[in-house]
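Engineer: here are the coordinates; sequence isn't available:
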């Protein structure tokens, strides 16, 4: 498996701002669809849904998502590939280095999105 250089460095590719009361899994397809299809998609248990898994398979992407503990039929995932999920977690930690972003300092949605875009732009080159 080969990972593109920018993805292997944990660089953000899609910025999508959602309301605070919306779960990320509800807009996952929208964010994933903004990128070209990949061989694998690595996500945590929060994204374990039949709808997302079937959509990814139709797209030609193998979902690497562990099953939730309450799932009746356990679905296996590739543990070796899943270990690379830490790259995504490190990207979010780099965003949290920006106090303005981490504490949601800006209350205006346009200003907050601009702060996130600036943080993404700077972290792209680090």
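Structural biologist: That came in fine, so what should we check first? Bear in mind the structure is a predicted one, so any value in this text is a computation, not a measurement.

Engineer: C-alpha from now on. contacts and neighbour counts both.
Structural biologist: OK.

Engineer: So which residues of this structure form helices?
Structural biologist: All helices of the chain, identified by DSSP state H, fall at 5-8, 28-33, 50-59, 79-82, 86-96, 99-102, 109-124.

Engineer: burial measure for residue 119, as a count.
Structural biologist: The number of residues packed near residue 119 is 19, by other CA atoms under 10 Å.

Engineer: Export the helices of the chain to TSV and append columns for distance to residue 72.
Structural biologist: Compiled in TSV, these are given as follows (distance: least, CA to CA, whole Å):
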stretch	distance to residue 72
helix 5-8	33
helix 28-33	23
helix 50-59	12
helix 79-82	20
helix 86-96	27
helix 99-102	36
helix 109-124	39
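
Engineer: take the one below as the second:
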């Protein structure tokens, strides 16, 4: 994962994650419905599962059934935020915050 400052758009941290990744589909919310992201995913042969913004001119097919699995990702983030140090971001440096996320994810997966 990549940590980005809270005042930036979510799409700022996407480019470095798309290039080395090998995946078959990307599930994301409407904030990621951007032409360059969709084009990059199609170039990699990945299935795009992103609902379209209402002002999008060129409509494309959307797999709503597959998008319903996104709640599993949202549930994991809710479990992460149960840990106070992550919810309040009480770590001073990005490196220690990332380490806390890794540690918390390991604790959640070991349950």
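Structural biologist: Great, that's in hand. All values reported here derive from a predicted model rather than from experimental measurement.

Engineer: coming back round to it: and residue 66 of the first structure, which of the helices of the first structure is closest to it?
Structural biologist: Nearest of the helices of the first structure to residue 66 of the first structure, taken as CA to CA: helix 79-82 at 8.4 Å.

Engineer: List the buried residues in the closest one.
Structural biologist: residue 82 (16 or more other CA atoms under 10 Å).

Engineer: rewinding a little: out of the helices of the first structure, which gets nearest to residue 20 of the first structure?
Structural biologist: Closest among those, using CA to CA: helix 109-124, at 11.7 Å.

Engineer: In the second structure, what stretch matches the closest one?
Structural biologist: The alignment of helix 109-124 of the first structure onto the second structure (TM-score structural alignment) covers residues 94-109.

Engineer: What's the local residue count around the counterpart of residue 46 of the second structure in the first structure?
Structural biologist: Under the alignment by TM-score structural alignment, residue 46 of the second structure pairs with residue 61 in the first structure. Residue 61 of the first structure: 16 surrounding residues under other CA under 10 Å.
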